[in-house]
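*Asks:* kindly generate the corresponding structure for this input.
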Amino acid sequence: MSTSLEAQSREDTRRIPDASYRRTEASDPWPWVGKQDDIDPNQLDYIPMLPPVPPPCDHISCGGCWKGYPQSRFPDWTRNQVLRSNISKTILMRNPSTIYQVIFTIYGFHFDRKSTPVPGDNPDRIWENMIHTKEPKGVKLCALFVQNMSGHLLQMLGTKYNIDPLFFSSSINWIPSRNQKQIRPLKGDHITFTLTFLRSHEKMPTGGPGIRSGFTPSLANSISSTAVSAGPASRHYLALDLLSVYLIRSVDGSTLISYHSNTDHTTTAHYLEQRASLAGQGIYWQNILESSLDSTFILLVLLWHAMRSWDEALGHVSDHISWLESQMISTSNILMAHELFHTRAYCFRYSSLLEDFKKTIEFVRDTRNPAMDALEIENREFSAGLMARECDHLLSKIHQLEGDKKTQEKRLKNAMDLVLSTFGVGDSQRMQQMTEAAMRDSAVMKQIAYMTMVYLPASFVATVFGMNIKTFAPDTEGTLLRYIETTIALTFLTIWIVIAFQSKYIFAHGRSVWARLAWPFLLF
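*Replies:* Got it, this is the predicted structure:
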């Protein structure tokens, strides 16, 4: 009974893409789910007996199961997940694509290279060619480098090779990731990584997620929008590049799929295919690929491309810092200070990118290939040691890049200290000029005070003799005693008010007005 139930469940699952997931509206690009964000009821009925991924399909009797990807292969990916991951936007694309293919034999070298244009229309014919194309015997690895992937091609590749949609989600959104999926002991697994790295360009990059994380300095004559320049005569631009690889490792022959977005500042599929082909022809990599049956070594070839890009980009950053240092010696423009702060901030950003690069290399080194367990222990140990050695070379290079980056950060700090010192000296000079001006004003005031002292006795005598009292004017009623009494009273009242409202040494803060007016009684 259980066997028949399981067979029935598998048959229902296989029929889902053809019968249950029909397009309900002409504008609805996802026929595999309903309007609710839930798992299909047919899958829920048999979840205790079905694996998370439906069983392999022969792609002949299913009626076109690729049209339901990703839900047809991964039912846990609901409609909202497809929308949020931006896979839905790519599925709607009907642009032409190109697949660059390289096939490596078990002897390490490649024997076939070709490029296949994939038009945006007539998807059924493309699917027929894909499922009926068989790889020749003796193939160790078939590498597919896809440029400008269309929606139909994404669904076809995802269905044929059972690719986890998380790979496409990470690639489309430029999200760094590392995963190992579908582990089969003694047979193989699926590993994938998405890596962003720094790359230098001679032309201004435009568009793409990497531009948002590039340089955005303000100095027009040295850097312009995502650009790093070694000076006005030599201009280079930096932007993030993407390396997104899905490797299916198997004892029967592995398959590598590399995703390449259609932007002008990213590595093209054709270029990376050429690098992989040259590795199969070179003596060093050919010996490695020939001596080990592990197809993971092809990932190291791709990682070395990112490493060279990092090395070149940081070299241009160093040239730019040298140019800034020379400019700071000859000028004290405030824009230079802003540029130094911007450059140092992006150097801090590069630290996190290098750390993610290191983690990717460690992931490739430590993620064991289950297909190698079918070989003898000597072959497994040899391949593991060779993998550790090559990954250590990459890690040592990253350590060198980190050291160079720290040196550049120190140079930036010294330049910033020079800027602050220069502006500090300028401020000191201005303060000195203001002090000298104040001293000159003080000298003038002293001269005026001296002149006033010269005329003070005469003014006093004139004031005394001009008083309207009987001593000097007998026909008046005023007396000298009344003048003295009035002067003393007014003087005492003035001193009382000044001390009550101006002194901060007698009264605490917040004392009332009456308490302040009573200061003679409180003081004496």
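*Asks:* from now on I want contacts and neighbour counts done on CA atoms only, so please keep to that.
*Replies:* Noted.
*Asks:* for the spatially most central residue of the chain, what are its contacts?
*Replies:* Among the residues of the chain, the one closest to the centroid is Ser213, at 4.9 Å (CA atoms, centre = their mean). Residues in contact with Ser213 (CA atoms under 8 Å, 6 or more residues apart in numbering) are Ala239, Leu240.
*Asks:* what about it, distance to Arg349?
*Replies:* Remark: distance between Ser213 and Arg349 (CA to CA, to the nearest Å) = 9 Å.
*Asks:* one more sequence to fold, the one below, so I can look at both together:
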Amino acid sequence: MGTTGSTTPGLSMSRRRMYPDENTSYIRLGCPKLIRGVMEDWKYYPQCCFPDWTPDEVHWGGLFHGCEHMELCTVHEVVILDDGGSKQYSITHVDGDEKLTAACWNWLQEPQPARARVLFVENMSSQVLQMLGTKYNVDPSFFLSSMNWVLSRCYQEDPKPKESDHVTVILPFIRTTRNQQPIERASPIDIPSDGQQKIIQGMSPPYGMTLLQDLLAIHMVRTPTTSTIISYHPRSNLHGTCAKHLQSFLQHSDNSLILSISEDPTAAFILIMKYVLQEWDEAIGILYNCMIELESDAIGNVSVKVLQELHHLQAHVLCYRALLEHFRKSVAFVRELTPNPLTGARPISDRERRFSADLTKSELANLLSNITRLEEQILMFSDQTQRVRLLFAKLLKVIFPCFLAAVSLSPWPIFTNLTIVQRVFCMNVREIDPRTIGTLAQYAGTTIALILGTGWLVVVLNPLSSFHLGRHYIMQRLMWPIFYVYNTISRTIWMIRWSRRRNSDTWMG
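*Replies:* A predicted model of the protein is given here:
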């Protein structure tokens, strides 16, 4: 699932990064140019923070390929205050506008006297990617994994006791949206890869809603002062992203107990997980209604289309079971995320610290319990879908026995003819097999009659045959042997007369 340590398990551009040595520690480098306060330093990302990411590796890996779009990049921010309250902002960045670029960089540089700063990035641009990566020292593998939909990656990087650490969770989930036009998923970047289109097509259930797969990609930087959570949201051409929804959800959760008590910024992380759980609840509710409607259709309208819909639903159920398993592993990873580098960094009592830790574990246990409930519902859906398919098969056998017989006997004319030919040409005559009653003359007569009859039928059915000269009247085509013999005799007599007349004219000349 993931690792906890100093090794970066992201997408790798070299053999050393692709197969890292477990005994070799990967040390994050600071940004020396940034320390000197040069504003343009973020343009050198990722080389300014990660020198092993050469320009060739960045180009080959397509780090900025997902940023090549015309949509505006919007960063939705939620600032969680020390007392658990929150306030939200939004800033829009346009590539190529120097004033907006400078304003965005200055906005990121502003100190925030708060417990945590949550940034929901919608339609990531290359400049915003470089700013975030430089400001928070984010490994480029996070952006690559998110843009390439490398699903279910959870890992902790560079833990420093009482200082900081980096936590990454990339999790696919199912969310609901208004039914405009079903799409396969929230559009990732268009990389020419065979593994890209591996997601099952989006469902369009009734009740004006659509189920589609989205991605939750979170990178959390925990520090004693102000922690930061970066949430990347892939582009979606028709249905939008959940960045704005997450901002509103977190804003309306400012009175929650875990935010007001817990000193760990993981509390905001847990609230985001609760949003994913809420989306799963809505999606499974719509899936249940869709299954009930298909079940009634299977009983009242036995057709191939209903059977196809049942197979489609079964494929979705299997996919959702796998996604819920990824969700469970991600929550379990956050629960086992130790050690917390902020432990002891803030001047609070041991009792408050223990209460905060117990509250965090309790919330995570509650999440795991709800995920178990969702998994049981999905398993019930799978069993019910299988029962409906069996019921459909039984109804098909009861209602359409003639249809099934016709299907099973559809090649009857071909095999019947073959059977007749086998019986005729197996040489069951008295001269060969004394146990039979047929004679060689009967065999020869039957064979000749079959050959002549088959040839006559082939000529009758061929409208372009030269034997009946394309006659359109059915009687003329059925009597083509008579016309053929008559025409042949007439042509022969005419040729004889014409030959005699020519010879007579030659002799007279």
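*Asks:* name the nearest residue to the counterpart of Val301 of the first structure in the second structure, ignoring sequence neighbours.
*Replies:* Using TM-score structural alignment as the criterion, Val301 of the first structure maps onto Leu271 of the second structure. Excluding the flanking residues, the one nearest Leu271 of the second structure by CA to CA, 6 or more residues apart in numbering is Leu250, at 7.0 Å.
*Asks:* tell me which residue of the first structure lines up with the one you found.
*Replies:* So Leu250 of the second structure corresponds to Ala276, using TM-score structural alignment.
*Asks:* pretty sure Gln281 of the first structure sits against Thr105.
*Replies:* No - the criterion here is CA atoms under 8 Å, and Gln281 of the first structure misses it with Thr105 at 12.0 Å.
*Asks:* give me the common contacts of the two.
*Replies:* With CA under 8 Å, 6+ apart, Gln281 of the first structure and Thr105 have no common neighbours.
*Asks:* more neighbours: those two, which one.
*Replies:* Between Gln281 of the first structure and Thr105, counted using other CA atoms under 10 Å, the more crowded position is Thr105 (21 against 16).
*Asks:* aligned partner of that one in the second structure?
*Replies:* Aligned partner of Thr105 of the first structure by TM-score structural alignment: Leu81.
*Asks:* again, but for Lys114 of the first structure
*Replies:* Looks like Lys114 of the first structure aligns to Tyr89 there (TM-score structural alignment).
*Asks:* please enumerate the strands of the first structure.
*Replies:* Taking DSSP state E as the criterion, the first structure carries its strands at 97-105, 110-118, 139-147, 177-184, 188-201, 227-231, 234-250, 254-260.
*Asks:* ok, which of those comes nearest Leu456 of the first structure?
*Replies:* strand 227-231 (70.3 Å; CA to CA).
*Asks:* so which elements touch that closest one?
*Replies:* The contact analysis (3 or more CA pairs under 8 Å, 6 or more residues apart in numbering; DSSP states H and E) places strand 227-231 of the first structure against strand 234-250, helix 297-330.
*Asks:* neighbours of the nearest residue to Ile437 of the second structure once chain neighbours are set aside, just the number please.
*Replies:* Ranked by CA to CA, 6+ apart and with sequence neighbours excluded, the top spatial neighbour of Ile437 of the second structure is Arg430, at 5.8 Å. Look at Arg430 of the second structure: counted by other CA under 10 Å, it has 13 neighbours.
*Asks:* separation between Arg430 of the second structure and Gln278 of the second structure?
*Replies:* From Arg430 of the second structure to Gln278 of the second structure the distance is 85 Å (CA to CA).
*Asks:* and what of Thr134 of the second structure?
*Replies:* In this view, Thr134 of the second structure and Gln278 of the second structure are 33 Å apart by CA to CA.
*Asks:* please apply the same query to Thr168 of the second structure.
*Replies:* 21 Å.
*Asks:* what about those two, which has more around it?
*Replies:* Thr168 (24 against 12).
*Asks:* the more buried one maps to what in the first structure?
*Replies:* In the first structure, Thr168 of the second structure lands on Thr192 (TM-score structural alignment).
*Asks:* surely that match is in contact with Arg249?
*Replies:* No - when contacts are counted by CA under 8 Å, Thr192 of the first structure is not listed as touching Arg249 (10.7 Å).
*Asks:* would you mind measuring the gap between the ends of stretch 228-243 of the second structure?
*Replies:* 16 Å.
*Asks:* got a list of contacts for that stretch?
*Replies:* In contact with stretch 228-243 of the second structure (CA under 8 Å, 6+ apart) are residues 76, 116-124, 146-147, 177-178, 180-181, 185-189, 214-222, 269.
*Asks:* list buried residues within those.
*Replies:* Among the contacts of stretch 228-243 of the second structure, those classed as buried by 16 or more other CA atoms under 10 Å are 76, 116-124, 146-147, 177, 185-189, 214-222, 269.
*Asks:* quick one on the thing from earlier: could you dump the helices and strands packed on strand 227-231 of the first structure to a markdown table with distance to Trp66 of the first structure?
*Replies:* A markdown table is the format used below for those (distance: least, CA to CA, whole Å):
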| stretch | distance to Trp66 of the first structure |
| --- | --- |
| strand 234-250 | 18 |
| helix 297-330 | 28 |
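*Asks:* buried deepest among those, which one?
*Replies:* strand 234-250 (a mean of 24; mean count of other CA atoms under 10 Å).
*Asks:* which residue in the second structure lines up with Cys65 of the first structure?
*Replies:* That one, Cys65 of the first structure, aligns with Asp41 by TM-score structural alignment.
*Asks:* what is the burial count for that match?
*Replies:* 19.
*Asks:* over to Phe142 of the second structure?
*Replies:* 25.
*Asks:* doesn't Thr168 make contact with it?
*Replies:* Yes - the criterion here is CA under 8 Å, and Phe142 of the second structure meets it with Thr168 at 7.3 Å.
*Asks:* okay, and the common contacts of the two?
*Replies:* With CA under 8 Å, 6+ apart, Phe142 of the second structure and Thr168 have common neighbours His219.
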